[in-house]
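> Pasted the sequence and its predicted model underneath.
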Amino acid sequence: MSVRPDILCIGSVLWDVIGRSDRHMKQGSDVPGHITRLPGGVALNIAMTLARFDLRPALLSIVGRDPEGEELVAACEHLGLLTEHLYRSDDLPTDQYMAVEGANGLIAAIADAHSLEQSGDKILRPLIEGPLGFADAPFDGPIALDGNLTEGLLDQIARHPAFAAADLRIAPASPGKAERLLPFLRAGRGVLYVNLEEAGLLCQTEFEDAPQAGATLIERGAARAIVTDGANVTCDASSDGTLAERPPEVMVTRVTGAGDTFMAAHIASELRGADRETALHRALSTAAAYVAGGPGA
């Protein structure tokens, strides 16, 4: 018998290949460090953090039937994630992400999520054709959604009746994909989780700080916007007002996945009944612990 998930995580599920060095780096740097391969992708990063909060996330994405895909699914199940609703492709390879980080932060990254983009709405079938939901009996729980999907598919989700009852939580995945969230801005749906640069791209302007960006996103039609700005003030903006808090100061040991960890911790807090102020504080503390090298939960 299938387990009912506490939340659905829709988007990229892949392998993260991360090279890290404790030295400052620039273009052309060749330095010693460590290279790791870990389960990753925005949707999967969010799901892994949610699982550490004792929630049961289900993944909706594509994973190939190649050896990398089989290994990835086994790793997800070992982490307590529900994988039965994944679309498994015989033809498309398992996606991957590669990043280089130095003591001065992220140096460069390449996201190979072509299989996710090519799979289209196949990954949504469990929500449209069952067993998770149908157009006339939509899923009524929380959904964490990432912008690695195509803009066309995200536009479909913003308008599709199968998503009408869901609590949508949406992240762009990267600044280069921020504008893919425009359908949710236009529809006034969901909670947008963006950083300062991504907010600027959505609004076609530059902002001095997160509260300014959050207020503008609400003016442009967003139902709610959570805007981060690295070590600077983070805000939670809605028509009910704007909250702001500065993250704890920590020694930075990693950055890849920090935004996903923040988003997951914020969602988990609100699912457990925390008010906006408490949820923001817990999310910032969890993300700071992650950046400092801890598990982030």
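Looks like it came in fine.

> Only C-alpha atoms from now on, for both contacts and neighbour counts.
Noted.

> first to last residue in stretch 200-211, what's the distance?
12 Å (C-alpha to C-alpha, to the nearest Å).

> cool, and stretch 58-69?
Note: stretch 58-69 ends 17 Å apart using C-alpha to C-alpha.

> can you check stretch 18-31 too?
Start-to-end, stretch 18-31 (C-alpha to C-alpha) is 14 Å.

> Would you mark the buried spots in it?
Using 16 or more other C-alpha atoms under 10 Å as the test for burial, stretch 18-31 gives Ile18, Gly19, Arg20, Ser21, Asp22, Met25.

> What of stretch 75-94?
Neighbour-count burial for stretch 75-94 [16+ other C-alpha under 10 Å]: 76, 80-83, 85-89, 92-94.

> Take this one as well and set it beside the first:
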Amino acid sequence: MPPEPAPSAPILCIGALNRDLIARHDGPLPAGADRPGRIEARAGGVAFNVARALAREGLAVALLAALGSDAEGAALATEAAAEGIDTAGLIRMPGRASDRYLAIEAGGRLHAAIADTATLEAAGPRILAAVGAWPAGPAALTVIDGNLPVPVLEALARAPRLGAVALVSAGDGKAARLAGFFHRPATRFHLNRTEAEALLARPLADAATAARALRDAGAHEALVTDGAATLAWAAPEGTLRRDPPPARARQATGAGDRLLASLIAALYRGADRAAALDAALAAARAHVEGETA
């Protein structure tokens, strides 16, 4: 997936838009511990996080996601529109509650998380119908979030009108859902090492090993992060490795989404792979240090 000019059609993000509930404690958090901290509620979900960051980068972006028929769904739709995202593709599901994501962070790292995406999963047929009837025609790039159910992901992997795809995992518990995108051209996998291990069902020593293994399994490109350790981006033109810049981590949720969005924005502005990766790492650092939502 070489650098491309800024798209005339919007970038399309397909996946989760939900209410994030994030609890943070500054120090270690042993199992069963009860500690003071802060709890934040905000709009979230992988597809929304990427779409918001792209909109803030000045790119045209549309979001295809599912919401409940509740007041929370109306509020989330309003928040997404306020970020400059095209929300015409938001699907309201009658009689359903909007999805939620609960994360516990300790010392700036993710301690545990649970994603309730029942409404998104129930909306699968409507999401596929919306992709087939998308009024803007083929998207310049489609970002697909691994929160979608397997039948939807497999259908999207075969959808010719999507063109180039950035495929982002939604946690190690859902990483295996992405296997249908192996051997699909113009598709870049975005995972952390733990997610890559779950997808390939074997241990992987580091990000470079994981990225090569994903390429061997059929990924056109693979960008694998590994926390503060070296990350790797394997592509037909070679593998890039980078050490993330040192950061005073204050938040973890959404860091990978921010990295992906900044990488896309840099590539669309004409940066080469190395420069785009450096820009993405700088943006991710700002996020984990608490400079961005």
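Cool, got the structure. Computed from a predicted model, the values in this text were never measured in an experiment.

> okay, and stretch 35-46 of structure 1 goes to which residues in structure 2?
Aligned using TM-score structural alignment, stretch 35-46 of structure 1 spans residues 39-50 in structure 2.

> Let me see the residues that make contact with the matching stretch.
13-24, 63, 65, 76, 79-80, 101, 143-145, 170, 254, 257-258, 260-261 (C-alpha atoms under 8 Å, 6 or more residues apart in numbering).

> which ones among the buried residues of stretch 75-94 of structure 1 are found in strands?
If you go by DSSP state E, these have Tyr87, Arg88, Ser89 in strands.

> And the first one, what's its match in structure 2?
Right, Tyr87 of structure 1. With TM-score structural alignment as the criterion, Tyr87 of structure 1 matches Ile91.

> Against Leu17 of structure 2, how distant is that match?
Ile91 of structure 2 is 11 Å from Leu17 of structure 2, by C-alpha to C-alpha.

> Give me the common contacts of these two.
With C-alpha under 8 Å, 6+ apart, Ile91 of structure 2 and Leu17 have common neighbours Ala65, Ala66, Leu67.

> Structure 2: strands as residue ranges?
So, for structure 2 - with DSSP E - the strands run 11-14, 18-25, 38-44, 61-64, 66-68, 91-93, 100-106, 109-116, 142-145, 165-168, 187-192, 221-226, 229-235, 238-242.

> right, so of those, which gets closest to Ala130 of structure 2?
strand 61-64 (8.0 Å; C-alpha to C-alpha).

> which residues touch that closest one?
In contact with strand 61-64 of structure 2 (C-alpha under 8 Å, 6+ apart) are residues 10-15, 47-48, 51, 54-55, 85-91, 127.

> can we see that at 7 Å?
Defining contact as C-alpha atoms under 7 Å, 6 or more residues apart in numbering, one finds that strand 61-64 of structure 2 is touched by 10-15, 48, 51, 54-55, 85-87, 89-90.

> cool, and stretch 207-221 of structure 2?
Taking C-alpha under 7 Å, 6+ apart as the rule, stretch 207-221 of structure 2 contacts 182-189, 193, 196, 204, 222-226, 230-235.

> Pull up the aligned stretch in structure 1 for that stretch.
Using TM-score structural alignment, stretch 207-221 of structure 2 pairs with 210-224 in structure 1.

> Pull out the buried positions in the matching stretch.
So for stretch 210-224 of structure 1, counting by 16+ other C-alpha under 10 Å, buried means 210-218, 221-224.

> With stretch 176-189 of structure 2 instead?
Quick answer for stretch 176-189 of structure 2 (16+ other C-alpha under 10 Å): Ala176, Arg177, Leu178, Ala179, Gly180, Phe181, Phe182, Pro185, Thr187, Arg188, Phe189.

> how deep is Thr78 of structure 2 tucked in, by neighbour count?
When neighbours are counted by other C-alpha atoms under 10 Å, Thr78 of structure 2 registers 12.

> So what does it match up with in structure 1?
So, by TM-score structural alignment, Thr78 of structure 2 is matched to Ala74.

> What separation do you get for its match and Ala292 of structure 1?
According to C-alpha to C-alpha, Ala74 of structure 1 stands 28 Å off from Ala292 of structure 1.

> now swap in Glu270 of structure 1 and tell me
Glu270 of structure 1 sits at a distance of 24 Å from Ala292 of structure 1 (criterion: C-alpha to C-alpha).
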